[in-house]
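>>> Could you work out the structure for the sequence below:
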Amino acid sequence: MITDPLFYVAAVPAVALAGLSKGGFGGAFGFAAVPLMALVISPVQAAGLMLPILLVMDVVAVAAYRRRFDRAIVIRLLPAGLFGTFLGWLTASVVPEDAVRIVVGTIALAFLARLWLFEHWRRRAAPSAEGFSTAKRPSFLSAQVWGTLAGYTSFVAHAGGPPYQTYVVPLRLDPVMYAGSSAIFFAILNAVKVVPYAALGQFGTETLATAAVLAPLAVVSTFVGVRIVTVIDERAFYRILVWSILAVAVKLIWDGVAGLV
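Below you'll find the model as predicted:
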């Protein structure tokens, strides 16, 4: 088990945020987990450590939504998602760890840019909401592009939510169907990731023991998220999170570039 106290300074809030995300705060909270841990350990090791924890959460999510998801969406996105997972494995197995730090930091910046653009679009669209009352069906090409990006970012940083949402949100699914489709899609990707992560040597005794210690925190945080989602000032919390992710992203890119130079 990892015993460095500095690791747990980053890992405890990272896993707690992942749990809060599963509990109802949305993907932005969970996204911070791998970049935070990548400040103190290898980004590949950070992603490998988070995977068993996510698999535990997936068991609960699949049990809850196994009969309430859009099968067509999952089938449409899954082949591209698997291809993206393969590309992510190639990245992690071929390029140096410092390059992976740059990739994770860049993904974090892209995620923040998407948040800003989405918020900007939402504000502009609000006055004419009736113009968005009907679902827009994305094209086949769109499914391949966003599915591949979802698989790639999911493998590298467990951050497949933004590309997935870019494809699915225009479909205007019922909230339960949206949550169920997300749960099933990413549960399958996470299960598939076990083999390439094992091939990368990320499931050693130290990693699995550390994941076992942190897993209860993730479960508790999930239930806490369910309880407090309706009472906490989510807007203020998101502001803090966004600035934190920005700082982490810049630090990862800086460290990666310094390591390569």
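>>> C-alpha from now on. contacts and neighbour counts both.
Fine.
>>> Provide a list of residues in contact with the most centrally placed residue in the chain.
Here the mean C-alpha position of the chain is nearest to the C-alpha of A159 (CA atoms, centre = their mean), at a distance of 2.8 Å. Counting by CA atoms under 8 Å, 6 or more residues apart in numbering, A159 touches 31, 150, 153.
>>> one more time with 6 Å
Counting by CA atoms under 6 Å, 6 or more residues apart in numbering, A159 touches 31, 153.
>>> Name the SS class of it, please.
coil (DSSP: H, G, I helix; E, B strand; the rest coil).
>>> gap between it and L87?
Note on A159: its distance to L87, by CA to CA, to the nearest Å, is 14 Å.
>>> What distance do you get for G201 to P5?
Distance, G201 to P5, by CA to CA: 23 Å.
>>> Looking at those two, which is more packed in?
Applying other CA atoms under 10 Å to G201 and P5 shows that G201 carries more neighbours, namely 13 against 9.
>>> Tell me the secondary structure at the more buried one.
coil.
>>> can you map out the helices along the chain?
5-20, 27-31, 33-37, 43-65, 71-94, 97-125, 140-157, 161-168, 175-199, 205-228, 234-260 (DSSP state H).
>>> closest one to F132 among those?
Of all the helices of the chain, helix 97-125 sits nearest to F132, with 8.1 Å by CA to CA.
>>> Show me what counts as buried in that closest one.
Within helix 97-125, the residues that count as buried by 16 or more other CA atoms under 10 Å are 97-109, 111-112.
>>> same deal with stretch 22-32?
22-25, 27-32.
>>> Save these as JSON lines, and put in distance to F132 too.
Shown next, in JSON lines, are the buried residues of stretch 22-32 (distance: CA to CA, whole Å):
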{"residue": "K22", "distance to F132": "28"}
{"residue": "G23", "distance to F132": "28"}
{"residue": "G24", "distance to F132": "24"}
{"residue": "F25", "distance to F132": "24"}
{"residue": "G27", "distance to F132": "23"}
{"residue": "A28", "distance to F132": "24"}
{"residue": "F29", "distance to F132": "27"}
{"residue": "G30", "distance to F132": "28"}
{"residue": "F31", "distance to F132": "28"}
{"residue": "A32", "distance to F132": "31"}
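>>> how about this one, so we can line them up?
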Amino acid sequence: MFDLTFFLIAGPAVFFAGISKGGFGSGAAFAAASILALVVEPGQALGVMLPLLMLIDVSALRPYWRKWSAPDARVLIIGGLPGIVLGAALYRVASPDLFRLLIGGVSVAFVVWQVSLARGWLRLRAHRLSDRAGLALGGVMGFTTFVSHAGGPPAAVFLLTRGLTKTQFQATTVLIFWVLNIVKFLPYAALGMFTAQTFMANLALAPFALLGTWAGVRAHRLVSQQLFFGLTYVLLTITGVKLIWDGLT
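You can find the predicted model right below:
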């Protein structure tokens, strides 16, 4: 299952996830799970990625410690819990092809959403979204983070209206997904998504996760966010379309 081809693909993908979570608000980190789902079953891809994302979360906490907006994080975390429960319930009855469609669909939707914002086709509401709206978006975030590790976009829709600085935004996303990834661990384990093979893959890929986080923290101030996400959009479009095709055929 986890052969040389897997590690040649997984290593750069996990490094990329570390950069995203370490420096760019976690929005592109789920690209790693999408890429891995091209070469292994979606459940295995999610099971491999969760411990690595948790490792990245812990590594990124220190440089952003207490720089977050605790009230905004609390709203999204509380809202995210029911979404995680819904995702776990769906996993019990869904086929791998449905999860390929979900992961691929979220990947393509993420690209369309980001490009639409950049081109001005869509505009986020200028005024501050309410806590009630944050709870609703948290529910969407909880579901998407469970089924594809893709909670970043719903979180961003809420946080970008809250008047946060770039570093506050980054720190808040680190805190949110650190908590939610811990919450996801138990249902993932109960659903059999962790195995001895995924554990060995985690050990082999951990250095890529740590190195990516280190690079992301430093790139937070040095690298153009537009350049980083431009590459992300290309990768997600290709992988998303391929996963949708595989799920349908």
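>>> circling back: which of the buried residues of helix 97-125 of the first structure sits closest to A258 of the first structure?
Looking across those and measuring by CA to CA, the closest to A258 of the first structure is D98, at 8.3 Å.
>>> ok so, going back, pick the most deeply packed of the helices of the first structure.
Across those, the average number of neighbours (mean count of other CA atoms under 10 Å) peaks for helix 33-37, which reaches a mean of 28.
>>> how close does that helix sit to the second structure?
Once fitted to the second structure, helix 33-37 of the first structure is off its aligned match by 0.4 Å on average (mean CA distance after the TM-score superposition for the first structure).
>>> do stretch 235-254 of the first structure as well
Looks like 2.1 Å for stretch 235-254 of the first structure (mean CA distance after the TM-score superposition for the first structure).
>>> mind checking how far that stretch is from the chain centre?
The chain centroid and the centroid of stretch 235-254 of the first structure are separated by 15 Å, computed with CA atoms, centre = their mean, to the nearest Å.
>>> do stretch 178-193 of the first structure as well
Distance, centroid of stretch 178-193 of the first structure to centroid of chain: 11 Å (CA atoms, centre = their mean).
>>> now what about it, what contacts it?
Contact partners of stretch 178-193 of the first structure, identified using CA under 6 Å, 6+ apart, comprise 58, 61, 65, 68-70, 74.
>>> Farthest-apart pair in the buried residues of helix 97-125 of the first structure, please.
E97 and L112 (22.7 Å).
>>> matching residues in the second structure for stretch 160-173 of the first structure?
Using TM-score structural alignment, stretch 160-173 of the first structure lines up with residues 151-164 of the second structure.
>>> Span of the matching stretch from start to end?
18 Å.
>>> again with stretch 19-35 of the first structure
Across stretch 19-35 of the first structure, the terminal residues are separated by 16 Å (CA to CA).
>>> List the contacts of that stretch.
Contacts for stretch 19-35 of the first structure (CA under 6 Å, 6+ apart): 14, 17-18, 46-47, 157, 159, 218, 221-222, 225-226.
>>> Centre of the chain to that stretch, how far?
7 Å.
>>> Check stretch 37-53 of the first structure too.
The answer for stretch 37-53 of the first structure is 12 Å, by CA atoms, centre = their mean.
>>> Show me what it is in contact with.
The list of residues contacting stretch 37-53 of the first structure from outside it, by CA under 6 Å, 6+ apart, reads 7, 10-11, 34, 157, 202, 207, 211, 215.
>>> would you turn these into JSON lines with distance to W254 of the first structure?
Converted to JSON lines, the contacts of stretch 37-53 of the first structure look like this (distance: CA to CA, whole Å):
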{"residue": "F7", "distance to W254 of the first structure": "19"}
{"residue": "A10", "distance to W254 of the first structure": "18"}
{"residue": "A11", "distance to W254 of the first structure": "21"}
{"residue": "V34", "distance to W254 of the first structure": "16"}
{"residue": "A157", "distance to W254 of the first structure": "17"}
{"residue": "Q202", "distance to W254 of the first structure": "24"}
{"residue": "T207", "distance to W254 of the first structure": "26"}
{"residue": "A211", "distance to W254 of the first structure": "28"}
{"residue": "A215", "distance to W254 of the first structure": "30"}
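>>> farthest-separated two in those?
A10 and Q202 (18.7 Å).
>>> how much space between A206 of the second structure and G27 of the second structure?
Taking CA to CA, one finds A206 of the second structure at 20 Å from G27 of the second structure.
>>> swap in G151 of the second structure?
According to CA to CA, G151 of the second structure and G27 of the second structure sit 8 Å apart.
>>> repeat for L76 of the second structure
For L76 of the second structure relative to G27 of the second structure (CA to CA), the value is 15 Å.
>>> What of L231 of the second structure?
Distance from L231 of the second structure to G27 of the second structure, by CA to CA: 13 Å.
>>> ditto for Y91 of the second structure
Here Y91 of the second structure is placed at a distance of 23 Å from G27 of the second structure (CA to CA).
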